[in-house]
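> Mind looking at a prediction? Sequence and model below.
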Amino acid sequence: MLILAIILFGMIIGAGAQLILGREGGSIDWTLAIVAGLVGSFVGGLLISLLSGDGLELHATGIIGSLVGALVVTAAWRWYAGRSTTA
C-alpha cells in the first residue's frame, strides 16, 4: 500500500512540475510525470528534509524539495529530448 501511495505522490508532484514549466502538446506526459516525480521526490525531498533537520517524516520542506527536484528532472528531460531531436 505504501508503494502505491509513493507512486501516486510522485505522479502528482511530476504533473505539478509539468504544469509549472508549461505542458508540451497541451497534455501531461504521465510517463514523465511518474519518473520526474519519483526521482525528484527521492533526491530533492530527501535532501531538503535531511538538511532542514526534519528527518524522514512528511513536512512542508520535503514537499517543496520534491517539487523542486521534479522541476529539475522535468527541465533536464525536456532539454535532453530537444537536443537529441535537433541533432
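Good, I have the coordinates.
> C-alpha only now, for contacts and for neighbours.
Will do.
> can you tell me which residues contact the spatially most central residue of the chain?
Here the mean C-alpha position of the chain is nearest to the C-alpha of Ala70 (C-alpha atoms, centre = their mean), at a distance of 2.2 Å. Counting by C-alpha atoms under 8 Å, 6 or more residues apart in numbering, Ala70 makes contact with 13-14, 17, 36-41, 44.
> Next: Gly14.
Shown here is Gly14, whose contacts under the criterion C-alpha under 8 Å, 6+ apart are 32-38, 67, 70-71, 74.
> for comparison:
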Amino acid sequence: MEITGIITAIIIGIVIGVLGRLVVPGRQRVGVLLTIVVGIVAALIGTFIAAGLGVASTGGVDWIELLIQIGLAAVGVAAVDRAKVRA
C-alpha cells in the first residue's frame, strides 16, 4: 500500500468514524483516536462486505457501501463505548 492509500484510509476512517458516532444516540465516551481506528476498521470491513454483495463497484458514489460502513462504525463505536463503561 502506498502512502496515498494510507492517507486516504485515514481520511475515510475519520469521516466514517464521525458519521458512525452521529448515528449512535447519546453521549459516547470514546476518544478521537479510537473513533478514527473504529472508522478505519469499519471502512475496510464494509468494503469487503460490499464487494461480497456485489455493490462496491458502481459508476458513481457507492451509497450502499457507504451505508454499510457507517452502520459498522456505529456498531463499533457503541461496542467500544459499552466496553469502556464495563472496564
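Here it is on my side, so go on. Treat the numbers as computed from the prediction; the structure is a model and nothing was measured.
> which position in the second structure aligns with the residue nearest to the centre of the first structure?
Per TM-score structural alignment, the equivalent position to Ala70 of the first structure in the second structure is Ala73.
> Mind listing what's buried along the helix ranked longest in the first structure?
Secondary structure assigned by DSSP state H gives helix 60-86 as the longest helix of the first structure. The neighbour-count check on helix 60-86 of the first structure (16 or more other C-alpha atoms under 10 Å) flags 61-75 as buried.
> For Ser52 of the first structure, state which of those is nearest.
Ranked by distance to Ser52 of the first structure (C-alpha to C-alpha), these are led by Thr61 at 7.5 Å.
> what's the matching residue for the closest one over in the second structure?
Mapped onto the second structure by TM-score structural alignment, Thr61 of the first structure lines up with Ile64.
> which residues touch Leu32 of the first structure?
Counting by C-alpha under 8 Å, 6+ apart, Leu32 of the first structure touches 14, 74.
> Flag every buried residue along the host helix or strand of it.
According to DSSP states H and E, Leu32 of the first structure maps onto helix 30-40. For helix 30-40 of the first structure, the neighbour count (16+ other C-alpha under 10 Å) marks 32-40 as buried.
> export those residues to a markdown table and tack on distance to Phe9 of the first structure?
Converted to a markdown table, those look like this (distance: C-alpha to C-alpha, whole Å):
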| residue | distance to Phe9 of the first structure |
| --- | --- |
| Leu32 | 14 |
| Ala33 | 10 |
| Ile34 | 9 |
| Val35 | 11 |
| Ala36 | 11 |
| Gly37 | 7 |
| Leu38 | 8 |
| Val39 | 12 |
| Gly40 | 11 |
